[in-house]
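>>> can't give you the sequence, but here's the structure:
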């Protein structure tokens, strides 16, 4: 980099050593994602170190920024401005996190300021001034390897962590497994070896479970939990504990993947198939991918665990980057419940009146009754909350939609005098099919509240509990009861459920989505894992055709085989993770301008344009009455970074022209459609 003479104002004291700070301003426009040089005054010099927050004047206004380095020269030809002030001397942007931010922005075609907003929480001045107590070395309880040794390679994985080796694995948890205990043992082994640990989970409920497990082995003064529900002060206080080294173990939800831990020894992710791990803000990174990027950069151990397995996790195993940790088949069969698949086509023909009322075959009701009579609770999983969350024409099966916004129409309860739009909330007293004109309607999906009502009539005298939406049961169920829950809201049972009934399975399997089968199996296995093993009478009834491959994987309890077949199928048709795909959402003119500007890799394939898939949000800044399209760009796996770089440059060029239409760029989006 060439140097030029540094101009200094006469009103500030000058310094001779490293008088220039290279600053990254936190600007929202892509073409200004670059560093700018500013002069540092003598009174600012001690505090203006790399990683600290500053305020600088940019085009006449004050903006926030981070100092990236101090320099003796500049390539700016002209007069330099001065730092306005150092916001705080705390170096919140560490070298490791800066490298991670750069890698995430490059991987997802984003800007560094956008990634930094995800990585570094807002400052809380009072918390920053609080005294920091010296905690010393953490107390770590001895780790019993028996729980991991059940899995064959699990014992070797624990040994590798104790020796601070970079062991990487994808772990297939057994049904009924206390996964948090295994995570806690891996974390304790790493902390005992003098390294730090980062563990990422989908939601607050998983976070609470993992907190209890980890603090049973590691001194809780050295354990920090980061979650979105914390207030600004509490979150910043805990984040600073990781930055300053007092926290040796950080557990949290997706944003915690950027926690500023030094000497990282292990990164863990639980249930990487959960949508909650995908960031809804630009540049839309997935916590699993960020965690694996971090493990690669830090050359540390990594663990992805779950009852089911995603194609992305299996691709890591197939590539050799990670090892497989699975239990032998005899152990799996002994731990899993008995799974029975029943076709749902004959409810009306059942002789049992209760079966018709509850929309269940008689054999499923008998399994539920047996479990309840034995004193065990029964879990009933339904795919949607509400009463009747989706309606269709009773004659031609066309989905009933709102006349104002085309949102789905639904019934709120049995006494409702009309349908309600699930998007805009308008009430429609009459429903007329737009295709055939019929006023007859039928339920497409029956919600959790309607199911609980029907089961209450089928099982008089039995307590019926609902766990869904804003009312999720977190305490373990102890008494005999019917628990109706949506996927992800299933509460645990103290001694395991005696039976589980999986209803309306086609609502998960039948979605037009790349990950429909994978997500369905994960949802079913997460529920079935709460059921007692078959030797204790545990039975899972899935209302679906037994010939469906995903149902077969559940019956055999073979998530690895399902992931292997899923990965092969995606490779054959060119879908992630065998390739990289960029989704470009915007107006037709905006997408066309972006593609004209981008120098796409050789062999890039354009797919589309098509209408924006149902459920996908409109790109920010797009007028509500403007049609939005989606274009897909597909490249080979090894060209992913090149594709992201070309789109990133094109977005920057169009942003500099200031008359472009907004286009949202997502690399490998979770839902392609």
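Perfect, thanks for sending it. Just so it is clear, the model here is predicted, and its values are computed rather than measured. Numbering: from 1, shown residues only.
>>> CA atoms for contacts and neighbours, from now on please.
Noted.
>>> so residue 212, which of the three states?
helix (DSSP: H, G, I helix; E, B strand; the rest coil).
>>> neighbours of it, just the number please.
14 (other Cα atoms under 10 Å).
>>> residue 568 too?
Using other Cα under 10 Å, residue 568 has 16 neighbouring residues.
>>> please report how far it lies from residue 547.
19 Å (Cα to Cα, to the nearest Å).
>>> how close does the closest residue in space to residue 354 that isn't next to it in sequence get to residue 359?
Excluding the flanking residues, the one nearest residue 354 by Cα to Cα, 6 or more residues apart in numbering is residue 458, at 4.9 Å. As judged by Cα to Cα, residue 458 and residue 359 stand 10 Å apart.
>>> which one's more surrounded, these two?
For residue 458 versus residue 359, neighbours defined as other Cα under 10 Å are more numerous around residue 359 (23 against 19).
>>> surely that one touches residue 346?
No: taking Cα atoms under 8 Å as the definition, residue 359 is not a contact partner of residue 346, at 9.5 Å.
>>> next, name the residue at the spatial heart of the protein.
residue 277 (0.9 Å; Cα atoms, centre = their mean).
>>> which residues in the stretch 401-550 of the chain form strands?
409-410, 419-421, 427-428, 441-445, 464-467, 482-485, 499-502, 539-543 (DSSP state E, counting those that start in this stretch).
>>> among those, which is nearest residue 476?
Residue 476 sits nearest to strand 482-485 of all the strands of the stretch 401-550 of the chain, at 11.1 Å, using Cα to Cα.
>>> the closest one - contacts with which helices or strands?
strand 378-381, helix 448-458, strand 464-467 (3 or more Cα pairs under 8 Å, 6 or more residues apart in numbering; DSSP states H and E).
>>> which residues touch the lengthiest strand in the chain?
Looking across the chain with DSSP state E, the single longest strand is strand 61-71. By Cα atoms under 8 Å, 6 or more residues apart in numbering, the residues outside strand 61-71 that reach it are 18-27, 48-57, 93.
>>> here's the one I want to compare it with:
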């Protein structure tokens, strides 16, 4: 053999073993033991799975090499571009490469390999029943995409660049009332039919994936659209992954784990809802799909399209750096699509007094807007920030927040039943007889009202009108175009079949704005804009009522419909405070002992600043290794922040990655939980 040495990456998930090891290739495995295949090796006395990364003539190891145990499958499931992208992400997110690979490459299923590719390996154009010729499909899809992008500045030029094979990258802001999945489907179909490349579309949830798939099926055969989400089984997921590797799947729609799929000849990558928290992987190394997809497009030379009604500070930074080009609706298009948006206290003292009236959650002009919808036989939307009945309670006497005596979590009232006792929202234990820790009082009041209680209130105010609740585990995808009132939590608003809402009421906006979070204002504005975008234009009587003070800066950005200005202001504020995305921040969670052990092994880049450690912020999940059932566990958890300028993010990630390797090698037994440590780059919640 010319290359008898195989360099493999064992899938161990341990930082100090995240490197390549040399093994000897037996002669009978020479043909199948190629770079990218799965192999089985003996490591430290036990058999483990590994990826074969490369073959070499000789090894740097002075001793005798162990042979490969076997080649699990001769299929190269780890192509070289994907391996290079995984290395980049591991450096940027201070992660272990085997953790990233486990989330991208599905587990092997022999039956899926035996089944082969779909339709006996037919080309993408020949999948399913032929409804029209390729030439007709290319012409019609391009015309539909051109029509969809015509209302946007430079929209048709962007489409022409994509079809010509240029790596055009843009962020598109849609006006209210626009159907984003239909627009994306038209652009994706045009690129797929008019080029020989592939298209990857990533969405934050299954609801959006279903709407995108339905839109794509209007332009192509259903067999030509491949869905990659958690809802499909492991066998089907592996078979579809093989279809992607072979280049048979040229149009793929999926959730966050699909952002790194090794597409063949990628021409366009699309991201919908780029600032949704569901795009952040809850498993180490906590990769954000927005960053992963942008890096994927950069590595592969593909086009990139980020679409939505709102723009985050991270995307605005890309716009300022000329990494993506903005596509905005024409002024006249935006004016025609805008509903009438109004907050309290705008014109006279009456509405200002109503804002401060006790118990006035829903103002009178919101009731008037809902009544107008019922008269026009169209649905009305009421957005409530919190799910449940009463998700937060407080002492009825001194207003101190009611906490659980076991874990210090917040108490909630799960139902409207009078006999239902309060329970903890964290551990689920019943509170029994509540006793205020400040004044000793035993009675509670509703500090926050959820969407279930709002349904009760509106049911009494509008008898005989159907009230539809959408939120939590019961999310409604679509409602009929008839008189009804829809009460939904942010992100769970159903669409209207064949139309739009007549009005939207944004209740309790102070809850979203009052979150102790760096992204509180940005997240609140995104939720409000997404709800307002479902409302009919003002020419058709569409109204959006903001049940809060209209002079709030975030409320003014909503009323003026200024996503660009809000993103610029948010980015400027973050830069002034030295927080993401102007700066890169690593959140290190653990015990005092585990954090000290990490600090002993790191060499931070120049200019790095440490903040803390402080107590772990409320609502942040405890790192693995700390007993969540222990009442004192949260009090022992700490958070240390390390921040550097954004251009040094990769250096910080590499430094923390090396420090974790050193720590696991020289692990100290000091402290109650020496292994409890979690490193998150640019977390969703900093504190």
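Received the coordinates, thanks. Treat the numbers as computed from the prediction; the structure is a model and nothing was measured.
>>> what's around the aligned partner of residue 650 of structure 1 in structure 2, how many residues?
Taking TM-score structural alignment, the alignment pairs residue 650 of structure 1 with residue 659 from structure 2. Other residues lying near residue 659 of structure 2 total 23 when counted by other Cα under 10 Å.
>>> which residue ranges of the stretch 451-600 of structure 1 form helices?
Ranges of helices in the stretch 451-600 of structure 1, per DSSP state H, counting those that start in this stretch, are 506-509, 516-528, 549-556, 559-573, 588-597.
>>> ok, which of the ones you listed comes nearest residue 497 of structure 1?
Taking Cα to Cα, helix 516-528 is the member of the helices of the stretch 451-600 of structure 1 nearest to residue 497 of structure 1, at 8.9 Å.
>>> which bit of structure 2 covers the closest one?
The aligned range for helix 516-528 of structure 1 is 520-532, by TM-score structural alignment.
>>> contact partners of the matching stretch?
Contact partners of stretch 520-532 of structure 2, identified using Cα under 8 Å, 6+ apart, comprise 176, 309-310, 312, 339, 383, 490-491, 493, 504, 506, 509, 512-514, 544, 554-555, 557-558, 566-567, 570.
>>> residue 115 of structure 2 -> structure 1?
So, by TM-score structural alignment, residue 115 of structure 2 is matched to residue 130.
>>> can you tell me how far its match is from residue 227 of structure 1?
Distance from residue 130 of structure 1 to residue 227 of structure 1, by Cα to Cα: 21 Å.
>>> of those two, who's got more company?
Between residue 130 of structure 1 and residue 227, residue 227 has the larger neighbour count (other Cα under 10 Å), namely 18 against 9.
>>> and that one, how far from residue 102 of structure 1?
Residue 227 of structure 1 sits at a distance of 23 Å from residue 102 of structure 1 (criterion: Cα to Cα).
>>> what residue in structure 2 is paired with residue 244 of structure 1?
Using TM-score structural alignment, residue 244 of structure 1 pairs with residue 246 in structure 2.
>>> how about its match: what's its closest non-neighbour residue?
Distances taken as Cα to Cα, 6+ apart put residue 264 closest to residue 246 of structure 2, at 7.6 Å, once the chain neighbours are dropped.
>>> how far does the host helix or strand of residue 350 of structure 2 sit from the chain's center?
Following DSSP states H and E, one finds residue 350 of structure 2 within helix 349-355. Helix 349-355 of structure 2 has its C-alpha centroid displaced from the chain centroid by 38 Å (Cα atoms, centre = their mean, to the nearest Å).
>>> list the buried ones in that helix?
Going by neighbour count (16 or more other Cα atoms under 10 Å), the buried part of helix 349-355 of structure 2 is 351-352, 354-355.
>>> any idea what the residue nearest to residue 246 of structure 2 aligns with in structure 1?
Using TM-score structural alignment, the partner of residue 264 of structure 2 in structure 1 is residue 262.
>>> wait, what's in contact with its match?
Contacts of residue 262 of structure 1 by Cα under 8 Å, 6+ apart are 96, 196, 243, 245.
>>> just the residues you listed: which are in helices?
Among the contacts of residue 262 of structure 1, the ones falling in helices (DSSP state H) are 96, 243.
>>> list the members of the contacts of residue 262 of structure 1 that persist in structure 2.
Shared with structure 2 under both residues aligned by TM-score structural alignment, their matches' Cα atoms under 8 Å, the contacts from those are 196, 243, 245.
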